[in-house]
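Visitor: Structure for the following, please:
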Amino acid sequence: MSSDAAAQFNIHDAKTNLSRIIDRVEHGEEIIISRAGTPVAKVVPLIKRVNRAGRGSLRGRLVVAEDWDAPEVNEAIADEFGMTG
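Guide: Below you'll find the model as predicted:
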């Protein structure tokens, strides 16, 4: 986010220029929408939570214990969740 003031559009101009506004927002800009000169909404870019390239994108970064699926581990997990009889 820059220190510059956000661009401002009145509602009519925002409707007319919606595609251009969305393009600017996709490039990181924030846009203010106003009614009669009073700001009423802000259009901001969405931040992706995870940016993975696809399958295997965590390869080399995720460590799994050798016994991750051992009966003892599964039983301990079930105990933690109150699922054992």
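
Visitor: from here on, contacts and neighbour counts on C-alpha atoms
Guide: Noted.

Visitor: Can you name the residues that contact residue 14?
Guide: Counting by C-alpha atoms under 8 Å, 6 or more residues apart in numbering, residue 14 touches 21, 33.

Visitor: ditto for residue 39
Guide: 32-33.

Visitor: 6 Å - rerun?
Guide: With contacts defined as C-alpha atoms under 6 Å, 6 or more residues apart in numbering, residue 39 is in contact with residue 33.

Visitor: Here is a second sequence; please produce its structure as well for comparison:
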Amino acid sequence: MATVSVHEAKTHLSRLIERVLAGEEVIVARNREPVIKLVPATPAPSTRRAGRLKGKINIDDRFFEPLPDDELAAWNCED
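Guide: So this is what the prediction gives:
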């Protein structure tokens, strides 16, 4: 864990960012008192949109046909 002054953080921000992205924890101190910790930002979760896959997925017509009795019984755990 590295501790740097506010002045050093302002002067060498790019280097500190590289260190943080490499996995190092960096603390910024004011008057030798820790005030913040630099950490990597987490990526924003992707948003889901209705219809995004329209036209990209094809479902065979057989999908909608009724299952044979023996297969239906197997899915229902029947003998």
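
Visitor: burial count for the alignment partner in structure 1 of residue 20 of structure 2?
Guide: Structural alignment places residue 20 of structure 2 opposite residue 25 in structure 1 (criterion: TM-score structural alignment). Neighbours of residue 25 of structure 1 under the rule other C-alpha atoms under 10 Å: 16.

Visitor: A strand includes residue 25 of structure 1, no?
Guide: No - assessed with DSSP: H, G, I helix; E, B strand; the rest coil, residue 25 of structure 1 is helix; it does not lie in a strand.

Visitor: quick one: contacts for it?
Guide: residue 45.

Visitor: what about 7 Å?
Guide: Residues in contact with residue 25 of structure 1 (C-alpha atoms under 7 Å, 6 or more residues apart in numbering) are 44-45.

Visitor: Could you check how far it is from residue 72 of structure 1?
Guide: Taking C-alpha to C-alpha, to the nearest Å as the criterion, residue 25 of structure 1 is separated from residue 72 of structure 1 by 51 Å.

Visitor: How about residue 35 of structure 1?
Guide: 63 Å.

Visitor: Structure 1: helices as residue ranges?
Guide: Here structure 1 has its helices, by DSSP state H, at 11-16, 18-26, 71-80.

Visitor: Tell me which residues of the shortest one come out buried.
Guide: Of the residues in helix 11-16 of structure 1, 11, 14 count as buried by neighbour count, 16 or more other C-alpha atoms under 10 Å.
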